[in-house]
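>>> A structural model of the following input is requested.
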Amino acid sequence: MTSLSEKQKMVQGLEYFSSDKQLHQDRERAKQLCQQFNASAIDKRKASRAIIKTLFEAGAGAWIEPPFFCDYGYNISVGKQFYANHGLVILDAAKVTFGDNVMIAPGVLISTATHPLDHLKRNKGIETAHPISVGNNVWIGMGAKILDGITIGDNAVIAAGAVVNKDVPANTVVAGVPAGVIKHL
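I've put the predicted structure just below:
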């Protein structure tokens, strides 16, 4: 019986040690690529796009304004005509999938990672991660935070400053801390 690597555990949503050597190397690679992207000259957008496509799967017309930060990159997939404004952070220990025509305002945090409530496990460096899925035609407002395990339905709008800790139905606007439906579209 072979045991799972920490990376396999992470991707499968099991408890894993983020201090694992392979995961550390993977994060270092992503941080180097983010640093290159963030330092790219404005007139070198084609080269910047190549860096993004090295980090993750990006559909036609996808663009991110620097600075951008992620943990691994290989767990991120963005659809066509994806746009993210300055300061997007994606902690992608699990899959983060965006549909087509998604717009993200400045300063948004999307995190698949979480820590155990049990302080003994937490102090040992154990983490878990749960996928996040964002549908088509979604607009995520400035400073919003999307927590682990969330699904956001098509055409949804996440208001500025919202903290999304439960699934968002399609065709709704959510706002607040924690975010709740304030309008049906």
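
>>> going forward, measure contacts between C-alpha atoms and count neighbours the same way
Noted.

>>> which stretches of the protein form helices?
For the chain, the helices defined by DSSP state H occupy 6-11, 21-38, 45-55, 119-123.

>>> can you list those helices in TSV and add mean neighbour count and distance to Trp139?
Shown next, in TSV, are the helices of the chain (neighbours: other C-alpha atoms under 10 Å; distance: least, C-alpha to C-alpha, whole Å):
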stretch	mean neighbour count	distance to Trp139
helix 6-11	18	27
helix 21-38	17	23
helix 45-55	16	21
helix 119-123	12	34
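
>>> among those, which is nearest Lys145?
Nearest to Lys145, of all these, is helix 21-38, at 20.3 Å by C-alpha to C-alpha.

>>> Residues contacting that closest one, please?
6-7, 18, 48, 51-52, 55, 66-73 (C-alpha atoms under 8 Å, 6 or more residues apart in numbering).

>>> Please name the residues that touch the closest residue to Gly149 other than its chain neighbours.
Closest residue in space to Gly149, ignoring its immediate chain neighbours: His130 at 4.6 Å, by C-alpha to C-alpha, 6 or more residues apart in numbering. Going by C-alpha under 8 Å, 6+ apart, His130 touches 13, 93-95, 112-113, 148-149.

>>> Mind putting those into JSON lines with neighbour count and distance to Pro178?
Shown next, in JSON lines, are the contacts of His130 (neighbours: other C-alpha atoms under 10 Å; distance: C-alpha to C-alpha, whole Å):
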{"residue": "Gly13", "neighbour count": "20", "distance to Pro178": "24"}
{"residue": "Ala93", "neighbour count": "31", "distance to Pro178": "23"}
{"residue": "Ala94", "neighbour count": "24", "distance to Pro178": "22"}
{"residue": "Lys95", "neighbour count": "22", "distance to Pro178": "23"}
{"residue": "Thr112", "neighbour count": "22", "distance to Pro178": "17"}
{"residue": "Ala113", "neighbour count": "20", "distance to Pro178": "18"}
{"residue": "Asp148", "neighbour count": "25", "distance to Pro178": "14"}
{"residue": "Gly149", "neighbour count": "21", "distance to Pro178": "15"}
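
>>> Sequence B follows; please return its structure for comparison with A:
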Amino acid sequence: MTEKEKMLAGKLYKAFGEELLGERQHAKEILFEFNALRPSEIDQRNALIKPLLGRTGAKFFIEPPFRCDYGYNISIGENFYSNYNFTVLDCNTVTIGDNVLIGPNVSIFAAGHPAHYELRVEEYEYAYPVTIGNNVWIGGGAIINPGVTIGDNTIIGSGSAVTKDIPANVIAVGNPCRVIREITEDDKGQYDHK
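Have a look, this model is predicted:
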């Protein structure tokens, strides 16, 4: 099994072999150009980023700067928006549904490191898939950790550290992130979510 196959299978792997390092360097070159384009050059940005990503909807908008490890493990649905400084460590699949809003300075980490220092010193890491449902809003500064699933229609509050799955139709906040309430029909009558 190659290191890439181990990575995608959620097993311990080493990221600095020729294949994986080369693929990360390829992504960095594309992202360097993407992030350096003028604000008005939206079509050029999309033409650069679309082939790097695994899948995109027809309508998406990624504000620069944007960073990722590989790109090809990221799938974004229709009508996607991410604000400034979106970072995705896509060492495993990161699947994002339709109508998702990502606030500024949000990080999604599919990658992690072993708890025992001897494995870390030997440069082992692991990666688990991250899944974000449809109609999700992730507030600025949130961090989503490896293996997390966020259900449809959910709001993740600003600054949250999402370490476990969050169900659909809720507002969840905090470090660690926890559900504070369900989203109900009453929410249609107000613009905030207090």
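
>>> Need the helices of structure 1 in a markdown table (columns: distance to Gly99 of structure 1).
A markdown table is the format used below for the helices of structure 1 (distance: least, C-alpha to C-alpha, whole Å):
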| stretch | distance to Gly99 of structure 1 |
| --- | --- |
| helix 6-11 | 20 |
| helix 21-38 | 22 |
| helix 45-55 | 16 |
| helix 119-123 | 33 |
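
>>> Which one, of the ones you listed, ends up nearest to Ile158 of structure 1?
Between Ile158 of structure 1 and these, the shortest gap by C-alpha to C-alpha is with helix 45-55, which sits at 24.6 Å.

>>> ok so, going back, what's the match for the residue nearest to Gly149 of structure 1 in structure 2?
By TM-score structural alignment, His130 of structure 1 lines up with Tyr128 in structure 2.

>>> cool, Val157 of structure 1 as well?
Checking with TM-score structural alignment, Val157 of structure 1 has Ile155 as its match.

>>> measure its match to Lys50 of structure 2 for me?
From Ile155 of structure 2 across to Lys50 of structure 2, the span is 26 Å (C-alpha to C-alpha, to the nearest Å).

>>> repeat for Val88 of structure 2
From Val88 of structure 2 to Lys50 of structure 2 the distance is 15 Å (C-alpha to C-alpha).

>>> cool, and Ile183 of structure 2?
Separation of Ile183 of structure 2 from Lys50 of structure 2 (C-alpha to C-alpha): 33 Å.

>>> Kindly report the same for Leu119 of structure 2.
36 Å.

>>> and Phe82 of structure 1, how many neighbours?
23 (other C-alpha atoms under 10 Å).

>>> should've said Arg178 of structure 2
20.

>>> how about the nearest residue to it, chain neighbours excluded?
Per C-alpha to C-alpha, 6+ apart, closest to Arg178 of structure 2 is Ala172, 5.1 Å.

>>> Trace the one you found over to structure 1, please.
Per TM-score structural alignment, Ala172 of structure 2 is aligned with Val174.

>>> so its match makes contact with Val181?
Yes: using C-alpha atoms under 8 Å, Val174 of structure 1 is in contact with Val181, at 4.3 Å.

>>> Next up, the contacts around the residue nearest in space to the middle of structure 2.
Compute the mean C-alpha point of structure 2, and by C-alpha atoms, centre = their mean the closest residue is Ile108, 3.7 Å away. Neighbour list for Ile108 of structure 2: 87-90, 130, 143-146 [criterion: C-alpha under 8 Å, 6+ apart].

>>> would you list these in CSV and tack on distance to Gly77 of structure 2?
Compiled in CSV, these are given as follows (distance: C-alpha to C-alpha, whole Å):
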residue, distance to Gly77 of structure 2
Thr87, 17
Val88, 16
Leu89, 18
Asp90, 16
Val130, 14
Ile143, 20
Ile144, 18
Asn145, 20
Pro146, 20
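
>>> Out of those residues, which sit inside strands?
Per DSSP state E, strands hold the following members of the contacts of Ile108 of structure 2: 87-89, 130, 143-144.

>>> so which pair among those residues is furthest apart in space?
Thr87 and Val130 (13.4 Å).

>>> Who has more neighbours out of those two?
Neighbour comparison, Thr87 of structure 2 and Val130: the larger count goes to Val130, with 24 against 19 (by other C-alpha under 10 Å).

>>> Could I get the contacting residues of that one?
By C-alpha under 8 Å, 6+ apart, the neighbours of Val130 of structure 2 are 92-95, 108, 110, 145-149.

>>> 6 Å - rerun?
94, 147-149 (C-alpha atoms under 6 Å, 6 or more residues apart in numbering).
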